[in-house]
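Peer 1: compute the structure for the input listed below.
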Amino acid sequence: MRSRDSASIIHADLDSFYASVEQRDHPHLRGKPIVVGGGVVLAASYEAKAYGIFTPMGGRAARALCPQLIEVPPRFDAYLEASKAVFEIFRETTPLVEGISIDEAFLDVSGLRRIAGSPREIAVELRRRVRTEVGLAISVGIAGTKFLAKVASAVGKPDGLLEVPIGTELDFLHPLPVERLWGVGPKTAEKLHARGITRVSEVAALEREALVGMLGRGSGHHLHALAHNQDPRPVVTGRRMRSMGSQQALGRARPRSAADLDATLIGLVDRVARRLRGSQRVGRTVILRLRFGDFTRISRSHTVPEATDETIVLLEALRGLLHAELPRIATEGITLIGISVSNLEDARAVQLALPFGGIDRRSLDAAVDQVRDRFGSSAIGRTALVRRGLSREAPRLPDRAEAS
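Peer 2: Presented below is the predicted three-dimensional model:
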């Protein structure tokens, strides 16, 4: 039988991350209802959430709920910098850190009692450091499984610490609404509610096969296990991101010139390419995601011959994908552009092409990164990228294009 010390998995989750960074950096926004993003809410402060505003609600609907709402444009470089600072504190707390997004992670603090105290004492110190050193609130859950630690941090929000001691797990879990189960979204919740199932205890009371018949094999087995707190997964370190991306909400659908769209694309590519180089990653597949005025979405992908982190190579491939969609954009309007780079590899393990007979673009990228690291992201731009733009003729793609 496991001892009380087995409750040593911490789930740490920054509260309303993007909005909190904005309130930290702009004192006049503190205590006020704000959202990050205009056309679509990317993040909402707790003051805004009190009005029923949530992500990814449309900006118009959010303003209808809260006329005094303040909309703030996203600053992804600031969020990335804050995330790096917080994750540095995580790794100074324990080497066993599993990041699952830019603003949350699992930490295994088993075996640290003699040098750092109990899991609760470690969590208290972690929260103090994030507050004082980074200026952000973070909620923490402590439990014996990853699933329950995540549930505990969510129940403890905002700015809370909640521990679920070994032996009390089901007493804590079973009274909760079914939406607290990892993987229960609106559609699954609707199916459960239609059968009068609203609490985790009611899911736990069902036979496994009954859940399978109701939700399908994968979801049935998954929810049956979680309702009994069966989650054997350890905290996994060393996991690398499978892709890196960024997106920009454009507000309401209206006519936009090719130059405006290209400027947005350049900003997104510049941001993602810089992140790739900062993490020593290169990728082979670029993905363009668009949301049109009627809220339909598409994604288009393209694979280049060699893995790269070069801004211009990634940009030209994405320009080709965007150019192909210009006729539809002109007809239906566009409200969001997103990009990502996938099929990532470690740049140190890849033989990168040498700049024979041409410009050493990697050195240029490195020089631009150094200037921005020292003087800020707006300190230098790339005139050559803007000058080329989205031409009337489709850009030549370096390799085959794939639609998805």
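
Peer 1: going forward, measure contacts between C-alpha atoms and count neighbours the same way
Peer 2: Noted.

Peer 1: give me the neighbour count for L215.
Peer 2: Counted by other Cα atoms under 10 Å, the residues lying close to L215 total 16.

Peer 1: that one touches T188, doesn't it?
Peer 2: Yes. With contact defined as Cα atoms under 8 Å, L215 and T188 form a contacting pair (7.4 Å).

Peer 1: following the longest helix along the chain, which helix or strand comes up?
Peer 2: For the chain, the longest helix by residue count, based on DSSP state H, is helix 258-278. Toward the C-terminus, helix 258-278 is succeeded by strand 281-292 as the next helix or strand (DSSP states H and E).

Peer 1: and the contacts of that following strand?
Peer 2: Around strand 281-292, the neighbours that count as contacts under Cα atoms under 8 Å, 6 or more residues apart in numbering are 253, 276, 297-309, 314, 317-318, 321-322, 329, 332-347.

Peer 1: distance from the chain centre to it, please.
Peer 2: Per Cα atoms, centre = their mean, to the nearest Å, the displacement of strand 281-292 from the mean C-alpha position of its chain is 15 Å.

Peer 1: just stretch 373-391 next, same as before
Peer 2: Using Cα atoms, centre = their mean, we find the averaged C-alpha position of stretch 373-391 to lie 25 Å away from the chain's own average C-alpha position.

Peer 1: and that stretch, how far apart are its ends?
Peer 2: End-to-end distance for stretch 373-391: 32 Å, by Cα to Cα, to the nearest Å.

Peer 1: in it, what counts as buried?
Peer 2: Buried residues in stretch 373-391, counting neighbours by 16 or more other Cα atoms under 10 Å, are found at 389-390.

Peer 1: got it, and stretch 121-140?
Peer 2: Residues of stretch 121-140 classed as buried by neighbour count (16+ other Cα under 10 Å): 122-123, 126-130, 134-140.

Peer 1: what's the closest non-adjacent residue to A123?
Peer 2: Spatially, and ignoring its direct neighbours in sequence, A123 is nearest to V140 (6.9 Å; Cα to Cα, 6 or more residues apart in numbering).

Peer 1: quick one: secondary structure of the one you found?
Peer 2: Per DSSP: H, G, I helix; E, B strand; the rest coil, the secondary structure class of V140 is strand.

Peer 1: one more to line up against the first:
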Amino acid sequence: MGDTQPCGSRPADRPTRVIMHLDMDAFYVNVELLTRPELRGQKIIVARESERSVVLSASYEARVFGVRSAMPLARAKQLCPDAIIVEPHARYRDYSQRVMEILRDLTDRVEQVSVDEAFVDLTPTLRRLGNPVTTAEAVRWRIREELNLPASAGISSTKFVAKMASAGSKPDGLWVVPPDRVQEFLDPLPVGKLWGVGPKSVKALNNWGIHTVAQLREYDLDFLTHHWGQASGTHLYRLARGIDPREVVSERVEKSIGAEHTFAHDSLDAQEIRRELFRMSLTLGQRLRAGGKMARTLSLKIRYENFETLTRSCPLSEPMDSGQAIFRAVLSRLDQLQVLTLDQQVPRAVRLIGVRAEKFEHRSDGVQVALLGQDLVSGGVHDPEQWHEAESVMDQIQGRFGTSGITPANLLPPTATNPQRPHGPGRGGS
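Peer 2: Next comes the predicted model:
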């Protein structure tokens, strides 16, 4: 267990809020080490082996060489050529869920912000559990004992400072920043450490001679809003003083669900593009049904070989949660946009394609289908509710036997015994 690093003693008067930010250390790497302990202490990069792959996570031994998450894998290999590349697996969400369950055993005021981090409002636990430092240490101990995974945490009176404290406590530590020591904690930090301050903003601030939070605090609100706009200037002014009124939101309202795919090579292959679109559409359908949601519209993202990126809406004639129906709607819209025509033409090489479901309705509110349900692709008649029923059965089978329990034929690779079989979904899709 790491060292607790209090920034001063806790004041006699308890703060209005006590917020903990828990962040799992090198989460993807450490989950992989559970089944490959022989790699412990090695320079490890978790990423798919592909020309266009990005780093999902890196061990601290690899980070010493400058390897970071979201960095192109090719660049990571240049920085750390002898790193061991580990292909990612699908068990991360299982461990993430177990971590969140441990946090929710404390309180229902848990806001999960990613697969490996969460905010916890410890204020309601103070009377029941007492000292929040002891509570945080107990949580980290339990995660270590039950899951064999390390976690770092920060505690303060605001979400922003708690997150900064957890980052400063890594790896495997705890940092407590009491309200009366917040400014002492923030002032030495580079302005680039402030939430929402990116490289361009850092450069602009540096040009004004502003390099640290303490220097930023020397400028009043009028100056900052005049030079950075009302929203950005106010944001800078507040963060430099540790002001962050955001509450811990225990349930986030999911406003969209998306999936995207980057091709290993820029693709002019209509069958390959259709196959990935079909796969993504089925994934979106499954996630919509799992949440009892139906999408009223879709958003499409297309990136070409020259990195030109188009984002286009795809309104739906009726709300839907069927992957098959989503696939048909996507094909129809891409044909209109001349990205992928129905006669299998791809005028420009595609680098990335994405589909996002938006404007949700709840299935429990009832389903109103369009008269006769015209097929969005072929002009024939189809019933989205029939596809909903069929795909719901697939959900049940896959839930019991895994994704290999049942797979659409169109997603199966061509076999030696059937070399002429198409590589992707045909006009009908299934």
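
Peer 1: follow-up on the earlier one: make JSON lines out of the buried residues of stretch 121-140 of the first structure and add distance to H193 of the first structure and secondary structure.
Peer 2: Compiled in JSON lines, those are given as follows (distance: Cα to Cα, whole Å; DSSP: H, G, I helix; E, B strand; the rest coil):
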{"residue": "I122", "distance to H193 of the first structure": "39", "secondary structure": "helix"}
{"residue": "A123", "distance to H193 of the first structure": "36", "secondary structure": "helix"}
{"residue": "L126", "distance to H193 of the first structure": "38", "secondary structure": "helix"}
{"residue": "R127", "distance to H193 of the first structure": "37", "secondary structure": "helix"}
{"residue": "R128", "distance to H193 of the first structure": "40", "secondary structure": "helix"}
{"residue": "R129", "distance to H193 of the first structure": "42", "secondary structure": "helix"}
{"residue": "V130", "distance to H193 of the first structure": "39", "secondary structure": "helix"}
{"residue": "V134", "distance to H193 of the first structure": "41", "secondary structure": "helix"}
{"residue": "G135", "distance to H193 of the first structure": "40", "secondary structure": "coil"}
{"residue": "L136", "distance to H193 of the first structure": "37", "secondary structure": "coil"}
{"residue": "A137", "distance to H193 of the first structure": "34", "secondary structure": "coil"}
{"residue": "I138", "distance to H193 of the first structure": "32", "secondary structure": "strand"}
{"residue": "S139", "distance to H193 of the first structure": "29", "secondary structure": "strand"}
{"residue": "V140", "distance to H193 of the first structure": "29", "secondary structure": "strand"}
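
Peer 1: state the pair within those that is farthest apart.
Peer 2: Between all members of these, the longest pairwise span (Cα to Cα) is found for I122 and G135 and amounts to 18.5 Å.

Peer 1: which residues in the stretch 301-404 of the first structure form helices?
Peer 2: Counting by DSSP state H, counting those that start in this stretch, one finds helices in the stretch 301-404 of the first structure at the ranges 311-324, 326-332, 361-375, 383-388.

Peer 1: so which of these is nearest D13 of the first structure?
Peer 2: With Cα to Cα as the criterion, D13 of the first structure lies closest to helix 361-375 of the helices of the stretch 301-404 of the first structure, at 26.7 Å.

Peer 1: mind giving me the packing neighbours of that closest one?
Peer 2: Counting by 3 or more Cα pairs under 8 Å, 6 or more residues apart in numbering; DSSP states H and E, no packing neighbours are recorded for helix 361-375 of the first structure among the helices and strands.

Peer 1: so the residue nearest to A123 of the first structure is in contact with G160, correct?
Peer 2: Yes. The criterion here is Cα under 8 Å, and V140 of the first structure meets it with G160 at 6.3 Å.

Peer 1: identify the contacts common to these two.
Peer 2: A shared contact of V140 of the first structure and G160, defined by Cα under 8 Å, 6+ apart, is any residue touching both; here these are S153.

Peer 1: which residue in the second structure lines up with the residue nearest to A123 of the first structure?
Peer 2: The pairwise alignment with the second structure assigns V140 of the first structure to A153, based on TM-score structural alignment.

Peer 1: equivalent analysis for M214 of the first structure, please.
Peer 2: Structural correspondence for M214 of the first structure with respect to the second structure (TM-score structural alignment): H227.

Peer 1: that match - nearest residue in space that isn't next to it in sequence?
Peer 2: The shortest distance from H227 of the second structure to any non-neighbouring residue, by Cα to Cα, 6+ apart, is to G233 (7.4 Å).

Peer 1: next: G168 of the second structure.
Peer 2: For G168 of the second structure, the nearest residue in space outside its immediate sequence neighbours is W175; the separation is 7.3 Å by Cα to Cα, 6+ apart.

Peer 1: where's the nearest residue to Q42 of the second structure once chain neighbours are set aside, which helix or strand?
Peer 2: Computed as Cα to Cα, 6+ apart, the closest residue to Q42 of the second structure that is not its neighbour in sequence is E61, at 6.4 Å. Element membership of E61 of the second structure [criterion: DSSP H and E] is helix 60-63.
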